[in-house]
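In: Would you be able to build a 3D model of this:
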Amino acid sequence: MKKRVLVFPCGSVPGIDINFALRDCLRIELFGGSSVADHGSFVYKNYIGDIPNINEECFIERFNQIIEYYKINFIIPTHDTVALFLMENQTLLNAIVVCSEVETTRICRHKALIYETFKGYDFNPIVYNNINTIDTYPVFLKPNMGQGGRNSYVAHDFEELNFYMHRSKDLIICEYLPGDEITIDCFTDKNSKLRYFSPRIRQQTFNGISSKSHILEKDEELLNIVRQINDKLSFRGYWFIQLKKDTNGNFKLLEISTRVAGTACLSRNLDVNFPYLAVLDFSNEEIDITPNNYSIEIDRTLISRYKIGIEYDRVYIDFDDTLVFNNSMYNKFMFMFIYQCLNNNKEIILITKHEKDIYMTLQELKIDKNIFKEIIHITNNDYKYKYLSQEKPCIFIDNSYVERKHVRENLDIPSFDLNNIECLIDWRG
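Out: Sure, this is the predicted structure:
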């Protein structure tokens, strides 16, 4: 029987990455849920909207109703505050929260508790509890419960420090760390054994998430830090830490989190699937972690996903310079769309002015003719709109503007060029 997993909230970067980590796992049926309309509805086939905010009095009751209705077995929280709330209320919930134990999650949510817990450890940064004791500037200020570097400041002197401290009452004052910043993704099993750690450099960040990163070599200094943290706290499943080098080149602790990191997909692409491993571990199954051994880096940019207000059961599609370029190169994106259509039982009709025998060309290019419900081969001086039937709702795809214009003007059928096929791709899974 498949394990039913609810990712909540599902529209964040970690939530989207978890979708791609779990959507094709044969043993999992994936659900995404959010309290506000977000990007999750564009990628989760099983999307649950309008979940109450965790601060609402009705949350537990309503959340349990959702859990029972969809028969959810496991909940994966993607935000630190949500993770802590769910762990604090685990006994009231009718599904297992995939997260470290509650006291560890509480400590990791508050930087003041983190630094107090690791007071005296070499990797713990200097924390100033009294502004009058600061004798070295600059200093770094960050919120006790923040994440991703938001609302953090560098104060170069007492006047700047005083300004920021009056601006926010929840700031922690730490030594300034000018060196490289890294994240270490970790996995600890049900027996509290550290099974995996993977350091990566945070070369660029966008909204607190690494937008450019690559895997680093593991060394004894990093392993020693991870082991000490793992021995001190009670982790289970995925977790991560962030470190930054001080003026002497030594790594100091920035934060710890018990959720999946925003760029843990780097490890997933080494075949270390943290969300899936965690679900197996919380199912009390034995896990094995044997990553690939190759260099890998990530560079993120914004990606666009669309919802389009048309329904269609048939697709008319051109061949030359649409499906195939120069009779030799496949349009990968177009084939992605074609197989999406076949998955959804939509007819594909090839309509072409190909100069050669189209069946022979398909055979030479190893394209199965049975992909197409029908193949319409017309002469070069003819117009395609004449051969389109409207007995079923349909769309038309062709790189020729003239052909698209004729189809729109004569038949009022939605017509697409290659550059706007992306709005037809369904990313939900």
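
In: Could you use CA atoms for every contact and neighbour count after this?
Out: Will do.

In: ok, Glu221 to Asn64 distance?
Out: Glu221 sits 44 Å away from Asn64, going by CA to CA, to the nearest Å.

In: neighbour count winner among the two?
Out: Between Glu221 and Asn64, counting by other CA atoms under 10 Å, Asn64 is the more crowded of the two (17 against 11).

In: what kind of secondary structure is that one in?
Out: Classification of Asn64 by DSSP: H, G, I helix; E, B strand; the rest coil places it in helix.

In: Specify the local secondary structure of the spatially closest residue to Lys71 that is not a sequence neighbour.
Out: Distances taken as CA to CA, 6 or more residues apart in numbering place Arg4 nearest to Lys71, at 6.9 Å, with adjacent residues excluded. Of the three states, Arg4 takes strand under three-state DSSP.

In: Could I get the contacting residues of Arg4?
Out: When contacts are counted by CA atoms under 8 Å, 6 or more residues apart in numbering, Arg4 touches Ile28, Glu29, Leu30, Phe31, Lys71, Ile72, Asn73, Phe74.

In: Let's compare: structure for the following, please.
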Amino acid sequence: MKKLNVLVFPCGAENAGEIAQALRYSVHVNRLIGLSSCEDHGRFHFNDYVGDAPYIDAADFAAWFTDFLATQQIDVIFATHDTVCEKLAPLVARFGCYLVNGDAQTTRIARRKSLTWELFKDQSWAPRCYGQDEQPAQWPVIVKPDCGQGGNGVALAHNQAELAERVKNTPMPLIVEYLPGKEITVDCFTDRHGKLIWVGPRTRERVRAGIAMRSESVTADEKITAIAEQINKRLKMRGPWFFQLKQNSLQEWKLLEISCRIAGTMVAQRARGVNLPLMALHDFMNRDIVPLVTPHVDYIDRAIRTRAHTTLPYRSVYIDLDDTLIIKGQANPVVMAFIYQSRSEGKRIFLLTRHEYEPLASLENAAISSRLFDEIIHLQAGEKKSLSVTGPAIFIDNFFPERLDVAQYDDVLVLDVDAVDFYIK
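Out: This next block holds a predicted model:
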């Protein structure tokens, strides 16, 4: 099986960091490369980092970028900004590698709220828009830039004089009805067959610089799901994407925007077991995807790093050996940190493995003490790990079929290797 060279561009933003966290332990990734046009935080997200790319509006960008794709043998690209995604879509299409959600027509429409709202103007959830010479039917109204994001440049106008001032000071201004109600983001995933396989609404409880710092999962009811299905039907999606809804005074959902990129707070889905960036790689490899959602996480809260809160009062931790505890012959420092943390809290630690060699020798070679474990359970080929797991417990394994089998137990929280960091205090 070929391992993939994955490019994240630009790589310094919050959502780029989420992609890095989501993919850093994947056995399907050969190189995870961060690319930026300036020195930024991407250097801390990506060990494989390039910070001197031309800006996308530079005359030499297209030639430089296509040469970079060829020399680095890039298979998959994540664009982390809407404008970058629109810019790369026709360029990458000619080159031949895969840009996640990179359909040229879709990226163009999604980048502009005016085109988005025009496409869905026949839907009841499309917001009421006004021309610049049109008298609003009701005050106040919102003025926002056509190509804005993260709430930047959004202004409220209570009368005609304020409206004229807001329009004058807003680039590519749009005038739209004021929506005073609740706001949600809906994370979605469309597979290579055009099938919408994930709809995950979440709240925006506490927002800083347009980024939701606390987010709680919301049920995808019939109305929200119908909106997602309609968007997926009219736009060509493949991979992770999201849209935002806000309620009017009658508590009816109205569309704010659609985006073809990973959202920074898509980490809320990963905390629940749905790793959207990794799903994009599996879809690229022509694999069918089944989201495996844990019922034991109710919200995330963010500061500098992300933590997940579990409602499960677990007493034991079961950990796989190969590509989980030991990766490329070295101890996984995050998993090791979790083991020590769990021991200090009085949890029982079990090493559960079908390792082809003697586990004690492999542990010693990786400088891991066998005394960390209450028991080392060495299974033979064909023996199910699920038969050795007793809840309430946490089960950590990089292999999806193992997690899927153990997930049958309601009192076991199953984690891929990338998710362990959520539980480091």
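
In: mapping the contacts of Arg4 of structure 1 onto structure 2, which are still in contact?
Out: Here is what carries over to structure 2 from the contacts of Arg4 of structure 1, by both residues aligned by TM-score structural alignment, their matches' CA atoms under 8 Å: Ile28, Glu29, Leu30, Phe31, Lys71, Ile72, Asn73, Phe74.

In: Return the subset of these lying in strands.
Out: Under the assignment DSSP state E, these contribute Ile28, Glu29, Leu30, Phe31, Phe74 to strands.

In: Which one of these is nearest to Ile51 of structure 1?
Out: Distance to Ile51 of structure 1 across these (CA to CA) is lowest for Phe31, with 12.7 Å.

In: Which residue of structure 2 sits opposite that closest one in the alignment?
Out: Aligned by TM-score structural alignment, Phe31 of structure 1 pairs with Ile33 of structure 2.

In: For Cys108 of structure 1, see how far away whatever residue of structure 1 lines up with Cys147 of structure 2 is.
Out: Here Cys147 of structure 2 is matched to Met145 in structure 1, going by TM-score structural alignment. Separation of Met145 of structure 1 from Cys108 of structure 1 (CA to CA): 9 Å.

In: same check, this time on Lys142 of structure 1
Out: 15 Å.

In: And these two? Which one has more around it.
Out: More neighbours surround Cys108 than the other of Lys142 of structure 1 and Cys108, with 25 against 21 (other CA under 10 Å).

In: Show the buried residues in the ones in strands among the kept ones among the contacts of Arg4 of structure 1.
Out: Ile28, Glu29, Leu30, Phe31, Phe74 (16 or more other CA atoms under 10 Å).

In: Pipe those residues into a markdown table and attach distance to Asp17 of structure 1 per row.
Out: Shown next, in a markdown table, are these (distance: CA to CA, whole Å):
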| residue | distance to Asp17 of structure 1 |
| --- | --- |
| Ile28 | 15 |
| Glu29 | 16 |
| Leu30 | 13 |
| Phe31 | 13 |
| Phe74 | 17 |
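
In: what's the spacing between the match of Phe31 of structure 1 and Thr265 of structure 2?
Out: From Ile33 of structure 2 to Thr265 of structure 2 the distance is 21 Å (CA to CA).

In: Equivalent analysis for Met237 of structure 2, please.
Out: Separation of Met237 of structure 2 from Thr265 of structure 2 (CA to CA) stands at 20 Å.

In: now Gly153 of structure 2
Out: For Gly153 of structure 2, the distance to Thr265 of structure 2 (CA to CA) stands at 21 Å.

In: which of those two has more neighbours?
Out: Thr265 (24 against 16).

In: Mind telling me what the more buried one corresponds to in structure 1?
Out: Residue correspondence to structure 1 (TM-score structural alignment): Thr265 of structure 2 is matched to Thr263.

In: Strands of the stretch 201-350 of structure 1, residue ranges please.
Out: 209-215, 237-245, 251-257, 297-299, 314-317, 324-325, 329-330, 347-352 (DSSP state E, counting those that start in this stretch).

In: right, so of the ones you listed, which gets closest to Pro52 of structure 1?
Out: For the strands of the stretch 201-350 of structure 1, the distance to Pro52 of structure 1 is smallest for strand 251-257, at 23.9 Å, taking CA to CA.

In: For Tyr299 of structure 2, see how far away the residue nearest to the spatial centre of structure 2 is.
Out: Centroid-nearest residue in structure 2, with CA atoms, centre = their mean: Met266, separated by 3.7 Å. Distance, Met266 of structure 2 to Tyr299 of structure 2, using CA to CA: 12 Å.

In: Done for today, thanks.
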